[in-house]
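K.L.:
this is the structure alone, sequence omitted:
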């Protein structure tokens, strides 16, 4: 089996720190996208949970698209929220994006190492 690493050179995190992991890894028809936060150019975009959720999901979609995967290939989404009160708002954004192709999902509340409200990762399959 061939393993393809997308963005293996790493990205840029907050404060310009080098991120030592691939943005995604593909193997055997599966694509695993690393957790994405609402960041652009290494900086968290300010805003409420709606705006931050949209950007975190869009960052996943951008990586999926680069790797040749579409929304219909998403099998599972993991979500970390920093406050349980964000759950309903996140669900609204999630439904807007995945309405036609709802994947399985886990949503949890935890502290994040980046000062933002949400982190999202996706798993895709294309047989």
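P.N.:
On my side now, so go ahead. Bear in mind that the values here come from a model prediction, so they are computed numbers and not experimental data.
K.L.:
alpha carbons only for contacts and neighbour counts from here, please
P.N.:
OK.
K.L.:
what separates the helix of greatest length in the chain from the chain centre, distance-wise?
P.N.:
Criterion DSSP state H: the longest helix present in the chain is helix 49-67. Centre-to-centre, helix 49-67 and its host chain are 6 Å apart (CA atoms, centre = their mean, to the nearest Å).
K.L.:
after it comes which helix or strand?
P.N.:
Following helix 49-67 in sequence order, the next helix or strand is strand 74-81 (DSSP states H and E).
K.L.:
check which helices and strands that following strand sits against.
P.N.:
The helices and strands touching strand 74-81, judged by 3 or more CA pairs under 8 Å, 6 or more residues apart in numbering; DSSP states H and E, are strand 104-109, strand 118-125.
K.L.:
who's in contact with residue 6?
P.N.:
22, 23, 24, 25, 26, 67 (CA atoms under 8 Å, 6 or more residues apart in numbering).
K.L.:
next, the one to line up against it:
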């Protein structure tokens, strides 16, 4: 059974996709960029961008009845790999249990709206 997950606490999709899809306990979250859902505006600066992306992911997880503890896989896309240490530190701070999902981080030439970071995630709950 497939259920579309949507919350106003995260930015609306900017294309033909859903914020997330829940299938048999597995939540597939679309890539989140640093858009503040209250204003619809991008936040700037890699620190603020990363925090906003993580807040957006958290809002979607919450809507699905999950937390970062349910995350099993994350994909981080960076415009500049020199931002890796900052993004990594902020990302890690959202996992209270200290148990982290599998992950890859890749540098890309461009991201939607020319942001510096985008993160997608897969989470699971029985």
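P.N.:
Looks like it came in fine. It should be emphasised that the depicted structure is a prediction, and the values quoted were computed from it without experimental measurement.
K.L.:
and the helices and strands packed on strand 74-81 of structure 1 as CSV, adding distance to residue 60 of structure 1?
P.N.:
Output for these, formatted as CSV (distance: least, CA to CA, whole Å):
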stretch, distance to residue 60 of structure 1
strand 104-109, 15
strand 118-125, 7
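K.L.:
single out the most deeply packed of those strands.
P.N.:
Most buried of these, by mean neighbour count (mean count of other CA atoms under 10 Å): strand 118-125, with a mean of 23.
K.L.:
before we move on, back to that, most neighbours out of the contacts of residue 6 of structure 1, which is it?
P.N.:
Neighbour count (other CA atoms under 10 Å) singles out residue 24 as the most crowded of the contacts of residue 6 of structure 1, with 23 neighbours.
K.L.:
ok, now which ones touch residue 98 of structure 2?
P.N.:
Counted by CA under 8 Å, 6+ apart, residue 98 of structure 2 has contacts residue 92.
K.L.:
now residue 69 of structure 2
P.N.:
By CA under 8 Å, 6+ apart, the neighbours of residue 69 of structure 2 are 95, 96, 97, 99, 100.
K.L.:
which of the residues you listed sit farthest apart?
P.N.:
Spanning the widest gap among the contacts of residue 69 of structure 2 are 96 and 100, at 9.5 Å by CA to CA.
K.L.:
you'd agree residue 45 of structure 1 is up against residue 52?
P.N.:
Yes - counting by CA atoms under 8 Å, residue 52 is a contact partner of residue 45 of structure 1 at 7.1 Å.
K.L.:
which residues do these two both contact?
P.N.:
Contact with both residue 45 of structure 1 and residue 52 is made by residues residue 38, according to CA under 8 Å, 6+ apart.
K.L.:
which of the two has more neighbours?
P.N.:
residue 52 (23 against 16).
K.L.:
what about that one, distance to residue 41 of structure 1?
P.N.:
15 Å (CA to CA, to the nearest Å).
K.L.:
residue in structure 1 matching residue 27 of structure 2?
P.N.:
Taking TM-score structural alignment for the superposition, residue 27 of structure 2 sits opposite residue 31 in structure 1.
K.L.:
residue 28 of structure 2 belongs to a helix, doesn't it?
P.N.:
No - under the criterion used here (DSSP: H, G, I helix; E, B strand; the rest coil), residue 28 of structure 2 is strand, not part of a helix.
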